[in-house]
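> how does the following fold in three dimensions:
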Amino acid sequence: MKNRLNNWLQRIWYQRTSPPVLLRPLSHLFRHIVLKRRAWYGAHPEAARRLPVPVIVIGNLSVGGTGKTPLVIWMARFLTQAGYRPGIVSRGYGVRLRQPLLVTAEFDPAQAGDEPVLIAQKTACPVSVFPDRARAADVLLAAGCDLIISDDGMQHYRMARDIEIALIDGDRRLGNGACLPGGPLREPVERLDSVDFVVCNGGQAQPGEYPMLVTGSTAVNLANETVTRPLAAFQGEKLLALAAIGNPQRFFNSLQETGLTFAAKVLPDHHAFVASDVEQENGITVLMTEKDAVKCRKFNSSALWYVPVEAELPIAFGDRVLDSLKKITKVKQNG
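Down below sits the predicted model:
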């Protein structure tokens, strides 16, 4: 039932130019509420917690996967190389916590969330998880971080931000342009006018947007991660492509572009995997995303492979981020 509803919404959001008549009043109401909420925070800046270090929020307007995690990882690595000590805050999807949790690469995703664990593994930066991102950031400040990256959180106005980076799916763009539930947007399209940077993941970047390319051409074996194979080497084998992410079609498209033929299995985003999800007949190889692999290492099966990806962005984007940070840091230091 849930999958059918999701498929119906996806068709409405991305295959129609406007929402169905019955959903339009709800979309207008949602839009009105989010605009009023944003206006309230604009009129009451004291309601937002301002941190003593620069805060970069990486988010999006649309629900579903746009590629935030690869961009967060890229940003953390880039700023580390530039001499900063970044820490990452995340809500931790599906995790119930009474206080912020400092996440390391060894954490069980069931305790901290799949994306925070993946980010910790790939960046070696401190990651703090808590719904109140400002409180999560306090843990990072105590750990010696001099810059905060928020994984998602564009709509989390309780934490003030110095740089906002909005990520757009270059293939699906903003769908029919309507707010939830008639469209995929959590805020109106014009919200993009107020952000500092717009990054376009795949597709064709529009004027003023920075293109991001996410690539992955090698598979890693879950049972022995020293064993790797080029994706092209799987051609001709019996394959199952498994995805429990916000936009599974992006993963499937990347495999097809490599020339692979496979059966596809879609599970809900952030799905808690059990053994039956990945068990297959002998001779069938399973390919999955790196985010899903974080939750499947416990199965220790040589038939399971994941495809790590890396984000690539223009030099000019990194230069502009660093220029902005220098100005922000100077202002904060001068009080």
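> use CA for all of it now, contacts and neighbours both
Fine.
> quick one: the strands in the stretch 51-200 of the chain?
55-59, 86-90, 101-103, 127-129, 147-151, 163-169, 197-201 (DSSP state E, counting those that start in this stretch).
> possible to save those strands as CSV with distance to residue 248 and mean neighbour count?
What follows is these, written out as CSV (distance: least, Cα to Cα, whole Å; neighbours: other Cα atoms under 10 Å):
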stretch, distance to residue 248, mean neighbour count
strand 55-59, 19, 25
strand 86-90, 22, 28
strand 101-103, 26, 21
strand 127-129, 25, 29
strand 147-151, 20, 26
strand 163-169, 13, 24
strand 197-201, 15, 24
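> just put those in CSV and tack on distance to residue 233.
Formatted as CSV, the strands of the stretch 51-200 of the chain follow (distance: least, Cα to Cα, whole Å):
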stretch, distance to residue 233
strand 55-59, 35
strand 86-90, 36
strand 101-103, 35
strand 127-129, 35
strand 147-151, 34
strand 163-169, 29
strand 197-201, 27
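> can you tell me, leaving aside adjacent residues, what's nearest to residue 19?
residue 182 (4.8 Å; Cα to Cα, 6 or more residues apart in numbering).
> what does residue 204 give?
residue 170 (6.0 Å).
> another for comparison:
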Amino acid sequence: MISLNALWRNLSNKLFSIKNKIINLWDKDEKSLSFFNKIILYFLFIFEFFYKIFFQGFIFWNKNFGKPLKTNFKVISIGNISCGGTGKSVLARYLIENIKAKGAILLRGYKSQNEKTGKSFLVSDGNNIFCKSDFCGDEAFMLASSLKIPVVIGKNRSKSVDLLNNLGCNYLVLDDAYQNFALKKDYEILLLDARNPFGNNHCLPAGPLREKDINRADIIIFTHADEIDDKKRLELKRGIKKQNIFFGKHALSFFMNSEMKRFLIDDFESKRFVAFAGIGSFSGFCRSLEKTKINLVKSIEFEDHHQYSIQEVIKILEISDSLDAFGVITTLKDWVKICNFFSELDPKLLKKIYFLDISFDFLNKEEEILFFNLIKI
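Just a heads-up that it's a prediction; the model follows:
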């Protein structure tokens, strides 16, 4: 008899496959599509029309009738206008590590067990972590583990902020909050992927955009800007009529294994690896790995925020062995979820698991100085 878990995983895999097929349509020239794919795309355009009406109503209501809560903290919001990874969590880490005052992070806790309750929860007070990754979500657990700061999850951010009283925080970072109006914000930071800021220029489900309005942003940061040339950066800056525009990159920091030993980026040059991850931009992760000059023999993509089973981890390690790979490599966000299984794995297999740490940085020191002159805490 097939278990409910197995049925759910089969359904999730089919939905993930459908989602990827739709995303592939976004990336293609409409003229090159087959007749069948064009029909699918035209149906998506119809749904997009209704989505935009609903979303514009949502924005209008919040702008004109919403009452954002004024807190005792400085509030920095980080968000985007597209689906997929633009590096919000990476920038959140950067802000916490570089602003001298004590900060905290508020997240929704997407696809976590706590999200189903609708309640707010203190993941960490800065000294102790009060749950596992499956309860609070991968991003919240990752940030709490790596930064040692207060982290709160919850759909209602005006209630979440109450859990930070008496923890000595001076400012809050709201992760993925460009479309959230619960708190009065001091700084609204919008991230755009410099390689393709607006995708095919269509909103969901016909394209990657949640919305097209960038005017609410106080600061715009183009991420992955090191992957385009100076001419393209100048075109992006001229095309957006905003004053505070910056360019950043995702720097490769180090590799780390299950024994928490760090390795330099060049240490594994030409070594054979199998990569796996469940993140918003899996292709971006693979491109980062290619920069390390490892020999990527296979890549395994899971749905964003995927909750792994021990059987899946073992299967990935078996695939690695079958390909005579040196090891398997993933992201920090995925690492915090699979480390729960480390005590159950063969020590020989455990030594083959690594993660690549990625950090945010501005393209040059001048932009960094200008940015922190704007962000006054």
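> give me the TM-score for this pair.
After superposition, the two chains reach a TM-score (TM-score structural alignment, normalised by the length of the first structure) of 0.88; 319 aligned residues with a Cα RMSD of 2.2 Å.
> just to revisit the earlier point, what is the neighbour count of the residue nearest to residue 204 of the first structure?
By other Cα atoms under 10 Å, 18 other residues sit near residue 170 of the first structure.
> and for residue 5 of the first structure?
9.
> from residue 128 of the first structure, how far off is it?
Counting by Cα to Cα, to the nearest Å, the separation of residue 5 of the first structure from residue 128 of the first structure is 33 Å.
> the strands of the stretch 51-200 of the first structure: which one's closest to residue 294 of the first structure?
Residue 294 of the first structure sits nearest to strand 101-103 of all the strands of the stretch 51-200 of the first structure, at 13.7 Å, using Cα to Cα.
> what about that closest one, distance to the chain center?
Mean C-alpha position of strand 101-103 of the first structure versus that of the full chain (Cα atoms, centre = their mean, to the nearest Å) differs by 18 Å.
> whereabouts in the second structure does it align?
With TM-score structural alignment applied, strand 101-103 of the first structure matches the range 121-123 in the second structure.
> which position in the first structure aligns with residue 274 of the second structure?
Per TM-score structural alignment, residue 274 of the second structure is aligned with residue 240.
> my guess is that match meets residue 266, correct?
No - Residue 240 of the first structure is not in contact with residue 266 according to Cα atoms under 8 Å; the separation is 10.5 Å.
> now do the contacts for the residue nearest to residue 19 of the first structure.
Residue 182 of the first structure sits next to 9, 12, 13, 18, 19, 20, 23, 24, 26, 27 when contact means Cα atoms under 8 Å, 6 or more residues apart in numbering.
> cool, and residue 118 of the first structure?
So residue 118 of the first structure contacts 105, 290, 291, 294 (Cα under 8 Å, 6+ apart).
> I'd like the distance between it and residue 204 of the first structure.
Taken as Cα to Cα, the span from residue 118 of the first structure to residue 204 of the first structure is 28 Å.
> now residue 39 of the first structure
32 Å.
> the more surrounded of these two?
Shown here are residue 39 of the first structure and residue 204; by other Cα under 10 Å, residue 204 has more neighbours (15 against 11).
> the more buried one in helix, strand or coil?
coil (DSSP: H, G, I helix; E, B strand; the rest coil).
> that one and residue 275 of the first structure, how far apart?
39 Å.
> looking at residue 240 and residue 266 of the first structure, which one has more neighbours?
Relative neighbour count places residue 240 above the other of residue 240 of the first structure and residue 266, with 19 against 15, counting by other Cα under 10 Å.
> so what's that one up against?
Taking Cα under 8 Å, 6+ apart as the definition, contacts of residue 240 of the first structure comprise 262, 263, 264, 265, 284, 285, 286, 287.
> coming back round to it: now for the strands of the stretch 51-200 of the first structure, which one comes closest to residue 227 of the first structure?
Comparison of the strands of the stretch 51-200 of the first structure against residue 227 of the first structure by Cα to Cα identifies strand 101-103 as nearest, at 26.9 Å.
> what's the average distance of the closest one to the second structure?
Aligned to the second structure and superposed, strand 101-103 of the first structure gives a mean residue distance of 1.4 Å (mean Cα distance after the TM-score superposition for the first structure).
> for that strand, name the packing helices and strands.
helix 114-123, strand 127-129 (3 or more Cα pairs under 8 Å, 6 or more residues apart in numbering; DSSP states H and E).
> hmm, back to that, which one of the strands of the stretch 51-200 of the first structure lies nearest to residue 176 of the first structure?
Residue 176 of the first structure lies closest to strand 163-169 among the strands of the stretch 51-200 of the first structure, at 13.1 Å (Cα to Cα).
> run the chain-centre distance for the closest one.
Counting by Cα atoms, centre = their mean, strand 163-169 of the first structure comes out at 11 Å from the chain centroid.
> what's the matching range in the second structure for that strand?
Going by TM-score structural alignment: strand 163-169 of the first structure matches residues 187-193.
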